[in-house]
Structures are given as structure tokens and as C-alpha cells.
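# Quick one: sequence and predicted model below, then my questions.
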Amino acid sequence: MKYALLGSTGIFVSRVSLGTMTFGGKGIQPWDRMGALDQKAADELVGIALDSGVNLFDTADIYAAGESEEILGKALGARRDDIVLATKAYAPMGSGPNDQGLTRLHLTRALDASLRRLGTDHIDLYQVHSFDPVTPLEETLGALDDAVRQGKIRYIGASNFAAWQLMKALGVSDLGSRTRFASLQAYYSLVGRDLEDELLPVVRDQGLGLLVWSPLAGGFLSGKYTREGSSDADARRLKGGLPPVDPERGHDIVDVLRTVAARHDAQVAATALAWVMAQRGVSSVIVGAKRPDQLRANLAAVDIELTERDLRELDAVSAPEPTYPSWIVGDPAARYPRG
């Protein structure tokens, strides 16, 4: 395994981390079609990840209505302190009007519930799962700062924020001498490069860690999808879901990806993960798995060293159309590199 700094925190995380959306949720939609793995199956995946050097495990309270956290906590067992444990809060966890969001009331309750389900006394990285448009950032960040001071949280992170929301939150933290977000968890892949417009520049400028969810675009970049369909009848993307993908453009990208993968005698999925890891600012890619062979195949991505030719060809086929104002001013990072 290889490791990278999580932004400016000074802690190192594995370049590939394990996401646990596939844990639990049998009979509960939409989690049932994500995997619905039981404790035994999850124990095996967590064991493989740990033995391979994975030290970042990511979950969320909403995954399988809390069951994912429970299963992960049991799977980690005595090795809990060997890893960086990350979870998230925001989504509805009950039917009440205050059972969601980023209020002090909900975050305090959600954090205590996650600690109980995970069987631990602290969360290493506690992330807000989305931006809350009705709760002042001062309240959210104040509650998180209090939890850090109480020892319940080590670091805080954001997920699924727009660039202006993330930058505003960092400003609020700095002005109030509160704990600031150490990381952003966001979608990024060869078929989804929107993040490069504004979010990636913020991450780089502010020294945040970037944790990438769905780096295989919901399985589209796994190598099992062709223009004719998929050979895997259980493929999740055939049943709908996110992130959205333009199939025609996506298949053009996969065609080049197959060529690059062949040069390295590697699988398509691992090569797609290697491309994400090669982008400056990315700390770790979060992969999920339903089977041990899937996980082992994705872990192999850390050993793929893409060449300048590989990166150039993949960039050419996947580069999105520039948005305003970049199509007028160009890429400031290219003109004023900061290393």
C-alpha cells in the first residue's frame, strides 16, 4: 500500500480506502441493491483491506439506516485504533422534523448515535454529508468545534459542497477561530471531471485533503460495461443510480482506458482508479466492494504507474468543455503554478 497526507493534517491515509455502502440494508431500499452484505461477508472484506495496508474506512449514518456503521464497528474490533475511521451526518435518521440537517441539535444526537453504533469513543474524521441551506454555518461549525474539544472528533470534513459553500465555511472557521474542515469528499472520475472547475482549485489552495467517492462512476468504469450492455446481470448501474454518465462519451473514454490498461497488463477498473490517484490534490480514492475479488482487483491500482503518454491520452478523451470564466482567462494554475 502507498500513503498520502490528508491535506495539511499531517496524518497519512492509504491511497485506496474502503467505503462501506455495501454493508447491511437487506430488504431496505435503496441499500438492498447496493450489496446488503451481512457481518460475515463484511468481516472478510475488512480483513482483506486491513491486511493490504488500508487504513482509512469510510461510512455514514444513513448507510443502511445505521446498520453499516454497526457492521463496520464489529468488523474492525480490536484493530479499531490501527485505522482512520470516517463517518458522515446530515441525512434524515428518523421521521421527526429535527432528525436531519446540520443543526447543533441534530449533529449532537447524530454523533452520539454514530459513536454508539461504531463501538468507539471518538471519530477520526467526522464529515457533514451535504450543505444545509437553512442552518447558519456558524452554528454547524460551532457544534463541530465543541465536539473536537470534547475529544469526540479528531478532524472534520465536508462532503458534496459547492466551491463557494466550502470557501465560506473555511472563512467562518478562520474568523471565529473554530476547527476548520480538513478534507472534502467529492465525486471525481474520468467520466465526471466537473470538480476541476472550482472545487479542486479550492482544495489545492486551502491545503485540504480530497477523498474521492465513486471513482469508477458507479461501476461504469469497471470494464464490464460495453456499448452492448454488461455481462454481469447483477451490475448495479443496470438498475439505475448515480452518478450520471453520458454513455456515448463514456464509452469513448473506456475504449482509451482499455488501451492504457493493456499496456500495463492491468484491469480497466484499476487503471481508472490510478488516473484519479495521479491527479494532484487527491489523497485517497474510496472503493466499495461486494466480493473479495473485486476488492483485491481495486487495491491493485496502487501499483500502476501511469506514464505521461497514458495521462495525455486519457486527458484528451475525457477533458470536459471549459466553462466560464476559464474559457476566457484560461487555467490560473497553469499560469501561476504553486507546485
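Looks like it came in fine.
# Going by C-alpha atoms from here, please, whenever you check contacts or count neighbours.
Will do.
# list the contacts for residue 68?
20-25, 59-61 (Cα atoms under 8 Å, 6 or more residues apart in numbering).
# Now a PyMOL select for only the buried ones of the residues you listed.
Selecting only the buried entries of these in PyMOL, with 16 or more other Cα atoms under 10 Å as the criterion:
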select buried, resi 20+21+22+23+24+25+59+60+61
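# ok, and here's another one to check against it:
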Amino acid sequence: MIERRLGRTGMDVSVLGLGCYQFTEEFNVMQDTAYEILNYAMDNGITYYDTAEMYGWGESEELLGRALARHRDNPRLCCSTKMGYFERSVKEEYANTVRQTCAEAFVDPVKMMRALKHSMWLLQKDVIDIFNIHEPDWPQWQIDYETASGAAIEFLLEAKKEGLVRSVGFGGWDYHGLARLVKSGKFDFVLPAGGMSLLSKPIYDELIPACVERGVGVALGGGFGQNTPFLIVKDRRWMELLKPIEDERVQNVVKKLERIYRISDETGISLPELTIRYIINHKEIATHVAGARELAHVRQNIESAEKGPLPQDVFRELEEVQAIGECLPIWDLRDLSRELVKKLDHYTGGKI
């Protein structure tokens, strides 16, 4: 599989990473399945893994940590994690030991250190490869975007100075805010969630140019539209449900889906493969962290990534699709699809 340099982190990572949220109990996935997914990924070329303390109330970090321990002979494996969502750091039965529910946790370096040390313990790592603030736009963090300062930012930089973490950054949805922080030059890494799909790529408006200028590594999350079903399974009934909605942004989605589905028909490439390979065409993105709830998902994703970028003619067609016009944001589209699926007499495609 192709590898790329993850910006200022200095690490080379596989262009396909693994998002480690969906194989937790929160998504009704058994631990044996999670182990199968992780073992297969680590044995078949995926070197980058993204998690967070809130994923599965800590279960994700624990599962990933055990898998990394089983593969200690592979020095290329690396991971990133995030602090935030302190009330979801661990399952309820452990709440009295490490959970932090009060707002002061977002500005208290003692509590942040407790979160970092807990992640290190679960991940079984003496040093975290990449440590991030989760959703830095939350007001609880009290971050000053003008000066790129605040208690959490100072904590990140100090943890890096002390050698507890190798690189620092952010993960979130506020692409404008992330771009402002990137421009400060203080950070090594960013993970924009939902910032690019076959329908749109808002991170290219401001965030990606800032990352290129500052040499910041980019890992993309949510490339399948946060599991928006009409971006996973080609089912033209979706367009019939979307057409009556009087919103120009929704109608642009219909126009884009018509083109995307035609491209898929003509090339014989499935929507997930189109997505993975289209993202690989963008060299500014070092890795795409796709989630998996079944072993088949990670197998198929690896097979797609190993084919490399799309041919230039197919890539140009998808770029033309992007230019059709503004569409509803991915998160809103996903919520809309949840309502529309109720109108289908049967649906066996992508999970929503």
C-alpha cells in the first residue's frame, strides 16, 4: 500500500488508516470481531490508527492498545488519540475512578494529565504518537483563536516538550477554526471529520491550503459521509426521495448522485472504492481513516486502497461533480437519510 509523510509528525503512514470507533460495544460489535478487524489491518498494510478516549467509553483505546501490544514487532504501526468528551472517557462502572464530568476538566492541566495518562495506560504506550484536542471549537476549552492559546493548548505543547507525546493537533468539524489554529504554526497534525466525500470537500476552501503552507499532517475522517447510505450503496430510490425536497442544496445532491452513480456504472467501481481511491488522488491528505464494523469492511477497503489513485479521466469526472454546486452538509444529509429510510419498503444497504 502507498505510504505518505504525515506532515510535521515525521511519520510515514499508509494512505488508508483505520478509524477505531465503530468496532466497539457502542455499535453492538463483539470484541472478537474487533480483534479480527485490528489483526487483519495490522497484518495487511494499515499502519495508522485513529481513536479517542470517548470512543466506546474507553473501549476503543483498550482494544487498540491490546492489538498494538500483540504486534510490537512492527515498528511502523502508529496511532493518534484525543482528549475531550470527559464525561464519556470510561464506562459507567469505572466512573468513580477516572471520569471527569465537570467543565473545569477542559481548562485544568491536572485533569488533562489524568486523561492523557489514562489513554497511555489503555493504549499500553509510554509515549503517544499523536495527541489531540477533540472538538476545539467547544466553548469549554476557552481557546483564543486569535493567539492560538488556552490551557488545553499549553498542556499539549508542554506534554510534547516533556516527551509524553511526539506530536500534537486537533480533531473536529469546524474547518475554519481548525485552519486558524493551523496557521499559528504551533501544531503538527489535524483530523477534519466529514471534510471530504464524493459530494463535497469543504476542507479545501481554507484548511488544506493552511496545512500545506505550515507542513501540517492531514488525516481525513468520515470520507463515506459519516456512513450516509446513498454514498455507500448505489440505490437510485434515494434520488426519488430527495427530488421532492425544495432545497437547492438537496437538489444539488440529487444532480451529483446521478453523475456519481453513472460513473460507478460505467467503470464498474463500487461507491466505497470510488471514495477511497478518489481521496488517495489528493496527495495533501496523508491518510483516510475509514471505520469498520465487520472484517469484510476492512478487507474491501484494503483491496480498494491497494489499487491506488483513480485513473485521471475518472478523477476529472468526479472533480466536475464537486463543482456542480453547494450541497447540504454531510452531517445534515446523514440525519436526513435516517428519516428517508423510513419511507423505503425495504433497505438492506449501508448502515445508518
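Looks like it came in fine. What you see is a predicted model, and the numbers here were worked out from it, not measured in a lab.
# related to what we said a few turns ago, possible to save the contacts of residue 68 of the first structure as CSV with secondary structure and distance to residue 310 of the first structure?
Shown next, in CSV, are the contacts of residue 68 of the first structure (DSSP: H, G, I helix; E, B strand; the rest coil; distance: Cα to Cα, whole Å):
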residue, secondary structure, distance to residue 310 of the first structure
20, coil, 31
21, coil, 31
22, coil, 32
23, strand, 35
24, coil, 38
25, coil, 39
59, coil, 33
60, coil, 35
61, coil, 39
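# Can you tell me which of the contacts of residue 68 of the first structure carry over to the second structure?
With both residues aligned by TM-score structural alignment, their matches' Cα atoms under 8 Å, the contacts of the contacts of residue 68 of the first structure that the second structure also has are 20-21, 23-24, 59-61.
# Next one: residue 315 of the first structure from residue 272 of the first structure, what distance?
12 Å (Cα to Cα, to the nearest Å).
# and for these two, which residues touch both?
By Cα under 8 Å, 6+ apart, no residue touches both residue 315 of the first structure and residue 272.
# Compare neighbour counts for those two and give me the winner.
residue 272 (27 against 14; other Cα atoms under 10 Å).
# which other residues reach the longest helix belonging to the second structure?
Secondary structure of the second structure per DSSP state H: the longest helix is helix 248-267. The contact list for helix 248-267 of the second structure, computed with Cα under 8 Å, 6+ apart, reads 198-199, 234, 239, 242-243, 245, 270-271, 274, 314, 317-318, 321-322, 324-328.
# Which members of those residues occur in helices, if any?
Of these, the ones assigned to helices by DSSP H are 239, 242, 271, 274, 314, 317-318, 321-322.
# Pick out the most distant pair among those residues.
Within those, two members stand farthest from each other by Cα to Cα: 242 and 314, at 25.5 Å.
# which residues touch stretch 226-239 of the second structure?
Stretch 226-239 of the second structure is contacted by residues 194, 198, 224-225, 254, 257-258, 261, 270-272, 330-331, 333-334, 337, 349-352 when judged by Cα under 8 Å, 6+ apart.
# May I ask which of the ones in helices among the contacts of helix 248-267 of the second structure has the most neighbours?
Highest neighbour count within those, by other Cα under 10 Å: residue 274, with 27 neighbours.
# residue boundaries of the helices in the second structure?
31-43, 59-70, 95-98, 109-123, 151-161, 175-182, 207-214, 237-242, 248-267, 271-280, 295-306, 312-322, 330-340.
# how far apart are the second one and its match in the first structure?
So the one you mean is helix 59-70 of the second structure. For helix 59-70 of the second structure, the mean deviation from the first structure after alignment is 1.6 Å (mean Cα distance after the TM-score superposition for the first structure).
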